[in-house]
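Asker: pasting the sequence and the predicted model now:
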Amino acid sequence: MNLDPKPYSAACDRNKDPILEVLKQHLAAARSVLEIGSGTGQHAVHFAKQLPHLLWQCSDRAENLPGISAWLNEACLPNTPPPMQLDVTGTWPVTRFDAVYSANTLHIMSWQEVETFFGALPGVVQHDATLTIYGPFRYAGRHTSASNAAFDASLRQDVPHRGIRDFEAVDELAKAAGFALLADHAMPANNRCLVWKLDAKSPTN
């Protein structure tokens, strides 16, 4: 029986170290990260501890902030400010960040929300920002595994607007926001870690 009052995700424990290796590679020169959809807060604590050069700004919808705060308060790290309330369809912060990170969020959002997410990015990033997205994706309209296909079907059955997104469609949204694909890392459990870099020729808003 888990008596810990903090929210907990077993998936976060499983994927945190593989994701960390990608972040170490691509965020070595960054100084601040905006995490979209921080969920339980587990990733933030793990990454901020291992990457002390980064200010790690958590964000999520209001109902998730207490759980995130519980993780941050327990860890008491100097580079994790209080989480901010952020719904991708609402008001975004005016602060600009060197990087944006989000894990397992695009398949939970509606496609319209995914479009809004990418459309808002130019307003919150610095001119050389890095964008990192972790999660499952389809390629050329096909799932990469039978388990992903089953997961996609369960998502759509529960909430029809949800579902695993097509890499090509997401990449087009990133391009429209001024980002060029830098890397596509294969991850455990048939997930991917996609990394884009803001094109220096594309001015931010």
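Answerer: Right, received. Where do you want to start? Numbering: from 1, shown residues only.
Asker: from here on, contacts and neighbour counts on C-alpha atoms
Answerer: Will do.
Asker: what's in contact with stretch 96-111?
Answerer: 27, 30-38, 114, 123-136, 161-165 (C-alpha atoms under 8 Å, 6 or more residues apart in numbering).
Asker: just the buried members of those?
Answerer: 27, 30, 32-38, 114, 123-136, 162-165 (16 or more other C-alpha atoms under 10 Å).
Asker: from the residues you listed, which land in strands?
Answerer: 32-35, 125-135, 165 (DSSP state E).
Asker: what about the helices in the protein?
Answerer: Secondary structure of the chain (DSSP state H): helices at 10-26, 42-50, 65-75, 111-120, 146-158, 167-176.
Asker: try it against this one:
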Amino acid sequence: MTADKPFSPACERNREPILAVLREHFADTRHVLEIGSGTGQHAVHFAAAMPWLSWQCSDRAEHLPGIRAWLDEAALPNTPSPLELDVDAGPWPRAGGGRRFDGVFSANTLHIMGWPSVQRFFAGIDEVLSPGGALAVYGPFNYGGHFSSDSNREFDGWLRARDPASGIRDFEAVNTLARDVGLALQADVAMPANNRCLVWCRRLAAV
């Protein structure tokens, strides 16, 4: 890790399993918004592997210089300049020409946010995801109110000690937020290190 180019070992470890899911569910996608791009490593890897789509990074202002460093070094034609986005404050971006995005991706964000921010996350998805578009979210989740592993229980304790508002989210509660904005669950894929990759599709408007 350098001052201008941050590095996440976790991104290096999980990028291939996530890519396998995205290759399937973003096969017909052309414009993806990544929420919480972090270091920018995922963006570079996924955009290089899926050249048919435009990968729009976004994050809070303090993370944008590091993301730009990764994007500038890779010099890919399908990674426009990263945008500032705080889910609590907006504004939520649009793709080129004012279009909605037909894909949204976010990794390791929902357990960092407080629950009101998770609610605003899905309210924002309602604004930017087009009918028929897909939302993919990677990270740890509880099921039926239970941790899926001892390591996730320990991780949740660490999160809450650092910030009491954070913590591993219940799948059922998150899925309810998704359903409320017209998203239907398409896939729930087990990933390494007791994580999941959840994919929802936005229902097409009735004719």
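Answerer: Nice, thanks for sending it over. No experiment lies behind these values; they were computed from the predicted model shown.
Asker: mind checking the TM-score on these two?
Answerer: TM-score of the superposed chains, computed with TM-score structural alignment, normalised by the length of structure 1, equals 0.96; 202 aligned residues with a C-alpha RMSD of 1.3 Å.
Asker: how about TSV for the helices of structure 1, with distance to Lys197 of structure 1 added?
Answerer: Listed next are the helices of structure 1 as TSV, based on distance: least, C-alpha to C-alpha, whole Å:
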stretch	distance to Lys197 of structure 1
helix 10-26	10
helix 42-50	20
helix 65-75	28
helix 111-120	13
helix 146-158	27
helix 167-176	9
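Asker: winner for burial among these?
Answerer: helix 42-50 (a mean of 20; mean count of other C-alpha atoms under 10 Å).
Asker: which outside residues touch it?
Answerer: 8-9, 12-13, 16, 20, 35, 38, 54-56, 58, 68, 71-72, 75, 77, 79-80.
Asker: report the distance from it to the chain centre.
Answerer: 13 Å (C-alpha atoms, centre = their mean, to the nearest Å).
Asker: and for stretch 16-35 of structure 1?
Answerer: For stretch 16-35 of structure 1, the distance to the chain centre is 11 Å (C-alpha atoms, centre = their mean).
Asker: quick one: contacts of it?
Answerer: So stretch 16-35 of structure 1 is contacted by 43-44, 46-47, 51, 53-59, 97-102, 129-130, 134, 185, 187-188, 193, 195 (C-alpha under 8 Å, 6+ apart).
Asker: run the last query once more with 7 Å
Answerer: Stretch 16-35 of structure 1 is contacted from outside by 43, 47, 53-59, 97-102, 187, using C-alpha atoms under 7 Å, 6 or more residues apart in numbering.
Asker: same thing with stretch 70-79 of structure 2?
Answerer: Counting by C-alpha under 7 Å, 6+ apart, 5, 40-41, 44, 47, 51, 53-56 sit against stretch 70-79 of structure 2.
Asker: OK, contacts around the nearest residue to Pro65 of structure 2 once chain neighbours are set aside?
Answerer: Closest residue to Pro65 of structure 2 apart from its sequence neighbours, by C-alpha to C-alpha, 6 or more residues apart in numbering: Asp4 at 6.9 Å. When contacts are counted by C-alpha under 7 Å, 6+ apart, Asp4 of structure 2 touches 65-66, 69.
Asker: do the same with Ser166 of structure 2
Answerer: 111-114, 159-160.
Asker: turn these into a markdown table, columns for distance to Leu85 of structure 2.
Answerer: Below are the contacts of Ser166 of structure 2 laid out as a markdown table (distance: C-alpha to C-alpha, whole Å):
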| residue | distance to Leu85 of structure 2 |
| --- | --- |
| His111 | 18 |
| Ile112 | 15 |
| Met113 | 14 |
| Gly114 | 16 |
| Leu159 | 23 |
| Arg160 | 24 |
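Asker: thinking again about what came up before, which one of the contacts of Asp4 of structure 2 is nearest to Leu85 of structure 2?
Answerer: When the contacts of Asp4 of structure 2 are ranked by distance to Leu85 of structure 2 (C-alpha to C-alpha), Pro65 comes first, at 13.6 Å.
Asker: okay, that closest one and Glu34 of structure 2: tell me how far apart.
Answerer: Using C-alpha to C-alpha, to the nearest Å, Pro65 of structure 2 is found at 16 Å from Glu34 of structure 2.
Asker: ok, now Thr2 of structure 2?
Answerer: 23 Å.
Asker: find the centremost residue of structure 1, please.
Answerer: Ser102 (0.3 Å; C-alpha atoms, centre = their mean).
Asker: so what corresponds to that residue in structure 2?
Answerer: Under the alignment by TM-score structural alignment, Ser102 of structure 1 pairs with Ser106 in structure 2.
Asker: likewise Pro188 of structure 1?
Answerer: In structure 2, Pro188 of structure 1 lands on Pro192 (TM-score structural alignment).
Asker: surely Arg165 of structure 1 touches Arg138?
Answerer: Yes: assessed by C-alpha atoms under 7 Å, Arg165 of structure 1 is found in contact with Arg138 at 6.1 Å.
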